[in-house]
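Asks: Sequence and predicted structure, then a few things I'm wondering about:
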Amino acid sequence: MQNTQPNGSAPKAQIIAVMGSAFNPPTLGHADVIAQLDAVADAIWLVPAFAHAWGKAMAPYAERCAMLAAFVADLQNPKLSMQAVEQEIARDGPVYSIDLLEYLERHKPTHSRLLLVLGPDNQAAFEQFHRAADIQARWACFFAQERLAVRSTALRAALQAGEPIDGFTTPGVARYLADHPLYRAG
């Protein structure tokens, strides 16, 4: 028997926002994008990059996942979860957005649709994405606005300079970074 709404119609598709990022480390800028998604998505999946498509140097994957777990706990948003799945997709090269979306499409809940989330930097470079036209043909995209210019690069620079990181990230991530010298100048 098919699950239906009280009026007999088919159930409304759940919108799952997919936000892939290096999260190197997660910042309040990421939190602002999540706030923008809250009104348009039923679920928000944060996916840490395992093998970055553009070859970005990143802290170890396990460390970034630990920081992202702290970030998710700090935000206390019931829609929010970390999906550390890229290591299951990775082969010998990068994991492209289309690889991630195809994987998630096979594993998403029934009656749901994926929404690819892109920040302003990726919006400008979207045409350079691997198989960008295929992504646009199969999935909707959400282009987030940069309302809070707090980037991971600036947070790493503050850590390297030994400066305070208040205003860059959440308390749990700040505690993690205090205990793990990932970005400090050595």
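Replies: Received the coordinates, thanks.

Asks: only C-alpha atoms for contact and neighbour calcs from this point on.
Replies: Fine.

Asks: Tell me which stretches of the chain form strands.
Replies: 14-21, 43-48, 80-82, 112-118, 140-143 (DSSP state E).

Asks: let's bring in a second model and compare:
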Amino acid sequence: MNAPAPRLPRIGLLGGSFDPVHCAHLALARLALARLELDELRWLPVGHAWQKARVLTAAVHRCAMVGLAIADEPRFVIDRREVERDGPTYTIDTLRELQDRTEADWFLVIGQDQYGALDSWRDWQAVVRRVTLAVAGRAGSVPSPAPALAALPHRVVELPLPPMPLSSTEIRARAARGEPLDGLVPPAVARYIAQHHLYTS
């Protein structure tokens, strides 16, 4: 009788500008760990965000804030490959690099907004062939794919994230006004923002 195949590691990928990382990011990451039974979740701060018009805070600060936010969970790992790569950041390039090195069950953790616009990504068809999409659905609604994505068979699981009306845009605005960030970002991140005078100009 043949022995069962060994279980592959289950690895999640959570990308974003994290400018700054906030409590909703952490809630989604923890939900993904539990629901997907992940062995590891890699946080991928974006390098050159080709779909964003504004200039991001320096990568050294964004990576430092992520490191502070995830320090208490050993299954969270910061992966700096996208900030170290020259040129625009494309998810497909990251997936190819990772999957060339590690055999695993890969999960791409995204929000409903990204799911609804995924057909605007570079080589998006190749992206969905390589991963299971783990989509944070809005409360009470089923995640809706982009029309072109709906027509393409793909693996998807829903992550039912409770409503958390947090945005990095509002947090940056509050920091610029000198208002407290209690409950919006982890305390260590709030201290880092204050110490380095981020978002004040």
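Replies: Arrived safely, thanks for sending. In this text, all values refer to a predicted model and were calculated from it rather than measured experimentally.

Asks: For the two chains, what TM-score is obtained?
Replies: Put the two chains on top of each other and the TM-score (TM-score structural alignment, normalised by the length of structure 1) is 0.86; 173 aligned residues with a C-alpha RMSD of 1.6 Å.

Asks: hang on, the earlier thing: make a markdown table from the strands of structure 1 and add mean neighbour count to it.
Replies: Converted to a markdown table, the strands of structure 1 look like this (neighbours: other C-alpha atoms under 10 Å):
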| stretch | mean neighbour count |
| --- | --- |
| strand 14-21 | 21 |
| strand 43-48 | 23 |
| strand 80-82 | 18 |
| strand 112-118 | 21 |
| strand 140-143 | 16 |
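
Asks: Switch those strands over to CSV; also include distance to residue 156 of structure 1.
Replies: Formatted as CSV, the strands of structure 1 follow (distance: least, C-alpha to C-alpha, whole Å):
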stretch, distance to residue 156 of structure 1
strand 14-21, 15
strand 43-48, 17
strand 80-82, 22
strand 112-118, 22
strand 140-143, 25
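
Asks: among those strands, which is nearest residue 56 of structure 1?
Replies: Evaluated with C-alpha to C-alpha, the strands of structure 1 place strand 14-21 nearest to residue 56 of structure 1, the distance being 10.8 Å.

Asks: mean shift of the closest one relative to structure 2?
Replies: Mean deviation of strand 14-21 of structure 1 relative to structure 2 after superposition (mean C-alpha distance after the TM-score superposition for structure 1): 0.7 Å.

Asks: what range in structure 2 matches that strand?
Replies: On the basis of TM-score structural alignment, strand 14-21 of structure 1 is assigned to residues 9-16 in structure 2.

Asks: Now tell me what touches that stretch from outside.
Replies: 29, 32-33, 36-46, 103-110 (C-alpha atoms under 8 Å, 6 or more residues apart in numbering).

Asks: Determine which of the strands of structure 1 approaches residue 128 of structure 1 most closely.
Replies: Proximity to residue 128 of structure 1 (C-alpha to C-alpha) singles out strand 112-118 among the strands of structure 1, at 13.1 Å.

Asks: okay, the angle between that closest one and strand 43-48?
Replies: 50 degrees (axes from the mean of the first three to the mean of the last three C-alpha atoms, to 10 degrees).

Asks: tell me the angle of strand 112-118 of structure 1 relative to strand 14-21?
Replies: 30 degrees.

Asks: Strand 112-118 of structure 1 - contacts with which helices or strands?
Replies: Judged by 3 or more C-alpha pairs under 8 Å, 6 or more residues apart in numbering; DSSP states H and E, strand 112-118 of structure 1 is in contact with strand 14-21, strand 140-143.

Asks: and the last one, which stretch of structure 2?
Replies: Using TM-score structural alignment, strand 140-143 of structure 1 lines up with residues 132-135 of structure 2.

Asks: mean per-residue distance, the matching stretch to structure 1?
Replies: Stretch 132-135 of structure 2 sits 0.9 Å off on average (mean C-alpha distance after the TM-score superposition for structure 1).

Asks: got a list of contacts for that stretch?
Replies: Stretch 132-135 of structure 2 is contacted by residues 32, 106-112, 115, 143, 154-159 when judged by C-alpha under 8 Å, 6+ apart.

Asks: again, 7 Å this time
Replies: The contact list for stretch 132-135 of structure 2, computed with C-alpha atoms under 7 Å, 6 or more residues apart in numbering, reads 106-112, 115, 143, 155-159.

Asks: which residue in structure 1 lines up with residue 179 of structure 2?
Replies: In structure 1, residue 179 of structure 2 lands on residue 163 (TM-score structural alignment).
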